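Peer 1: can you look at this prediction? I've put the sequence above it.
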Amino acid sequence: MEILKMDLLTFICVVMLLRFSSGNAEDCKSSSIPPNPGSGCCGRAVGVTKAIPGFYAQLSQYPWIGIIEHQKENKTKLLCSAILISGRYMLSAAQCFGPTAEQIGKPTNVRLGEYITSNDGPDCVEVGGSQECNDGALRIPIEKVTTHPDFHREQNFQHDIALIRLAQIAPITDFIKPICLPTSDITAEPPQQRMWTAGWGANNQSSSPSDRLHHIDLPYVDLDTCQAAFNISKIRQLKLGQGQLCAGGEEGKDSCKGDAGGPLMYTRDRTTEVVGIVSFGAIPCGKAGVPGVYTNVFAYDAWIRANIED
């Protein structure tokens, strides 16, 4: 065999390289610092082989998506999603915090590894004649929320980004794992493939949020085209900025109410990156010709890293 021709040092290096690139959970350590996309320790879902009928996501398809619990008068409400980027930190939308959001309730916990929000304990689904289950949701208290200092809801939702510090390090499991931060600005090199967004938001403007995680695929839309679409539709009078990006514009396919703070995802070489954060869109959502607007995560990379504490 060819491998016998290698010296011992070369053989060891090859084995270490293969292990490093595999991204197995036992090779990855959960910490406050976002993993390097090349490490295989972020943006890799496991066990995603069977499709669930309809538009529902698979149990372990998006292990980086969490949902925020807001509490008021002993009642828990689920208002927004959040995105795990390291063992200790999550991204979300700034609109999910502050005085307006706290009228609904104070953000207290994040559920990780969640799938069916109305169910306590492990969530199970029938797939291909067999039952598959996750571990159930893990609730971790929110220690600190840092919203972008320049965010103002009334100013076209620009700088709609927040960084959540969890009270404890999240474990790495098949159902809990960070997504990678973007390695480049997707608006500078528009993607040829479609992107995905996922969450527990409503299917349309008149329905209630879903209790099961679902997803949709969306095309990238450049900022000028997106701006023109909003100008023509007159749904909202706004001026989009360089910290925003757009996706969608297809009838009935859009992020909607309850999806704020969730990810817009793009996969490069089997590794998924969070390129956007759900911010706002047309009213009603899913209107043909009017894309949804997302915070461009790459534009805030320096701000994110500057606010992470080891």
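Peer 2: Done, it's in. Residues are numbered from 1 along each chain as shown.
Peer 1: drop to CA atoms for contacts and neighbour counts, all remaining ones
Peer 2: Fine.
Peer 1: from the middle of its chain, how far away would stretch 173-190 be?
Peer 2: Its chain's C-alpha centre and that of stretch 173-190 lie 9 Å apart, by Cα atoms, centre = their mean, to the nearest Å.
Peer 1: buried ones in that stretch?
Peer 2: For stretch 173-190, burial by neighbour count (16 or more other Cα atoms under 10 Å) applies to 174, 175, 176, 177, 178, 179, 180, 181, 182, 186, 187.
Peer 1: which residues are in contact with it?
Peer 2: 25, 34-37, 41-47, 59-60, 62-64, 83-87, 112-113, 134-135, 170-171, 220, 222, 245, 271-275, 297-299, 301 (Cα atoms under 8 Å, 6 or more residues apart in numbering).
Peer 1: go again with 6 Å.
Peer 2: By Cα atoms under 6 Å, 6 or more residues apart in numbering, the residues outside stretch 173-190 that reach it are 37, 42-43, 60, 63-64, 84-86, 113, 273-275, 298.
Peer 1: same deal with stretch 259-266?
Peer 2: Stretch 259-266 is contacted from outside by 80-82, 92-93, 195-197, 199, 201, 272-279, using Cα under 6 Å, 6+ apart.
Peer 1: from those, which land in strands?
Peer 2: When strands are assigned by DSSP state E, the members of the contacts of stretch 259-266 inside them are 80-82, 92, 195-197, 199, 272-279.
Peer 1: which one of those residues is nearest to residue 12?
Peer 2: Residue 12 lies nearest to residue 272 out of these, by Cα to Cα, at 28.8 Å.
Peer 1: what about versus this one:
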Amino acid sequence: MISTQRSLGFLLIAALLQRTVYAQQNCRNPNQNAGLCISLYDCPSLLNVLQQISLTSDERLFLRDSQCENGFGRRPFVCCTRDTNYANRQTTTTTTTTGRSVEVGTTTTTTTRRPTNREGGQSGGSLLPRAPACGPNSFLDRVYNGNDTALDDFVWMALLDYRSRDGQRHLNCGGSLINNRYILTAAHCVTGAIETEVGQLYRVRLGEYDLNKEVDCVKGVCNKPVLEVGFEEVIVHPQYDANGRDRHHDIALIRLNTPVELNEYIQPVCLPLASVRAAINNKELLVVSGWGRTLLTRQSNIKQRLDVPVADPNYCAEKFATRRINVISSQLCAGGEFSRDSCDGDSGGPLMRYRDAWYLEGVVSFGNRCGLEGWPGVYTRVSEYIDWIEGAIRA
């Protein structure tokens, strides 16, 4: 009798669980079509939208409005159907050819050409992703063994791979993926002394976490093998002086030789575009990340993260003036606490802030050695270079 009661109890629990599963799965997308609430990475229709080199405002809104709760798999969850955009949404654009609109039913539509940049491609503004198509937050438990990141933290981070004259390969600088074709890094990572002291830029490595492993696993969760990509063009800011002490305009773009296929471990970071920009306050905590020097080793094998406070710009300028270095408004200072700083090997890497998504606020540039009390690190302020970035990139 006891055995029968236990069996009935198990059946009842199983039935309740099954009902819960179905309740969690069912959802309605923004078009009110029935779908399943699952991981974005398990939804081919919306993942294909996310992987496009540029998104329309409607596509970005559709992705945002497709999010759901209590899904299955890895966050973020979306209500997955075959839809990739709003249905029957009225749009009005302008034509660059005839100037005529064509009336179809009750919806007015016209043909349009996107503005082109100096090289004939689509304008850079349409090539930079906006949230939620960039800057995803981690959804895994933090490791934080010291300052180790989670496996899916900062998945836009790149490592630059150099080849020296004797054929040896060296991982040195960092960078950030800003769309599926471009890496943003520091100018001194691609020109000047690094070419003789380290070597010529050879490849870009994406999806990296632990340098000692081909596939990284943490608590039973594994990422994909590291992606190594060649490049076809390096664009250094025209005002950067490789021989200057001040490192003004220390910023550069690397155009990869093929578009990157995005996945949960390779995604672009958001940039502080004018439409989403917010002031950075003194003492506000930002995050710097990289594989650079730590107190114990010359290079960390595991991607590190560190919270650093924004330094007062006047204090920073006065401090570096004692070293005959002129810090200007297009540079951002952060850190200044003992042993807590970006360091060798972190150059070109990101200084970030999280709001609705992760935004790239600074590029690691230089400092007075590493982790000295009272000496903040100096970063290139990305918001000052958005116009240049948009003018330099192409489809």
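Peer 2: Arrived safely, thanks for sending. This one's a predicted model, so the numbers in the text were calculated from it and none came from an experiment.
Peer 1: returning to that earlier point: got JSON lines for the contacts of stretch 173-190 of structure 1, with distance to residue 236 of structure 1 too?
Peer 2: Rendered in JSON lines, the data for the contacts of stretch 173-190 of structure 1 read as follows (distance: Cα to Cα, whole Å):
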{"residue": "37", "distance to residue 236 of structure 1": "37"}
{"residue": "42", "distance to residue 236 of structure 1": "36"}
{"residue": "43", "distance to residue 236 of structure 1": "34"}
{"residue": "60", "distance to residue 236 of structure 1": "36"}
{"residue": "63", "distance to residue 236 of structure 1": "34"}
{"residue": "64", "distance to residue 236 of structure 1": "31"}
{"residue": "84", "distance to residue 236 of structure 1": "31"}
{"residue": "85", "distance to residue 236 of structure 1": "32"}
{"residue": "86", "distance to residue 236 of structure 1": "35"}
{"residue": "113", "distance to residue 236 of structure 1": "35"}
{"residue": "273", "distance to residue 236 of structure 1": "29"}
{"residue": "274", "distance to residue 236 of structure 1": "26"}
{"residue": "275", "distance to residue 236 of structure 1": "24"}
{"residue": "298", "distance to residue 236 of structure 1": "25"}
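Peer 1: what is the nearest of the residues you listed to residue 51 of structure 1?
Peer 2: Nearest to residue 51 of structure 1, judged by Cα to Cα, of the contacts of stretch 173-190 of structure 1 is residue 60 at 11.4 Å.
Peer 1: now do the same for that closest one: its match in structure 2.
Peer 2: If you follow residue 60 of structure 1 across to structure 2 using TM-score structural alignment, you land on residue 152.
Peer 1: okay, and that match sits in which element?
Peer 2: Per DSSP states H and E: residue 152 of structure 2 is located in neither a helix nor a strand.
Peer 1: sec struct for residue 54 of structure 2, please.
Peer 2: Three-state assignment for residue 54 of structure 2 (DSSP: H, G, I helix; E, B strand; the rest coil): coil.
Peer 1: if we ignore the residues flanking it in sequence, what's nearest it?
Peer 2: Distances taken as Cα to Cα, 6 or more residues apart in numbering place residue 127 nearest to residue 54 of structure 2, at 4.7 Å, with adjacent residues excluded.
Peer 1: how many residues are close by that neighbour?
Peer 2: Residue 127 of structure 2 has 22 neighbouring residues, counting by other Cα atoms under 10 Å.
Peer 1: for the residue positioned nearest the centre of structure 1, which non-adjacent residue is closest in space?
Peer 2: What sits nearest the mean C-alpha location of structure 1, by Cα atoms, centre = their mean, is residue 263, with 2.8 Å. Spatial nearest neighbour of residue 263 of structure 1, chain neighbours left out: residue 277 (4.9 Å); criterion: Cα to Cα, 6+ apart.
Peer 1: tell me the residue in structure 2 aligned with that neighbour.
Peer 2: Under the alignment (TM-score structural alignment), residue 277 of structure 1 maps onto residue 363 of structure 2.
Peer 1: and for residue 180 of structure 1?
Peer 2: Using TM-score structural alignment, the equivalent of residue 180 of structure 1 in structure 2 is residue 270.
Peer 1: next: residue 78 of structure 1.
Peer 2: Counting by TM-score structural alignment, residue 78 of structure 1 lines up with residue 171 in structure 2.
Peer 1: residues touching that match, list them.
Peer 2: Counting by Cα under 6 Å, 6+ apart, residue 171 of structure 2 touches 160, 161.
Peer 1: what helix or strand is it located in?
Peer 2: Secondary structure (DSSP H and E) places residue 171 of structure 2 in strand 169-177.
Peer 1: what's the answer for residue 109 of structure 1, then?
Peer 2: Going by DSSP H and E, residue 109 of structure 1 is part of strand 106-112.
Peer 1: nearest spatial neighbour of the match of residue 180 of structure 1, skipping sequence neighbours?
Peer 2: What sits nearest to residue 270 of structure 2 in space, not counting adjacent residues and going by Cα to Cα, 6+ apart, is residue 359, at 4.7 Å.
Peer 1: and that neighbour, how far is that from residue 286 of structure 2?
Peer 2: Residue 359 of structure 2 sits 10 Å away from residue 286 of structure 2, taking Cα to Cα, to the nearest Å as the criterion.
Peer 1: these two: who's more crowded?
Peer 2: Neighbour count, other Cα under 10 Å: between residue 359 of structure 2 and residue 286, residue 359 has more, with 26 against 20.
Peer 1: wait, a helix at residue 151 of structure 1?
Peer 2: No - Residue 151 of structure 1: not assigned to a helix; according to three-state DSSP it is coil.
Peer 1: can you tell me which residues contact the aligned partner of it in structure 2?
Peer 2: In structure 2, the residue paired with residue 151 of structure 1 is residue 240, using TM-score structural alignment. By Cα under 6 Å, 6+ apart, residue 240 of structure 2 lies in contact with 249, 250.
Peer 1: all strands of the stretch 151-300 of structure 1, in order?
Peer 2: For the stretch 151-300 of structure 1, strands defined by DSSP state E, counting those that start in this stretch occupy the ranges 162-166, 195-199, 214-218, 220-221, 244-248, 263-268, 271-280, 291-296.
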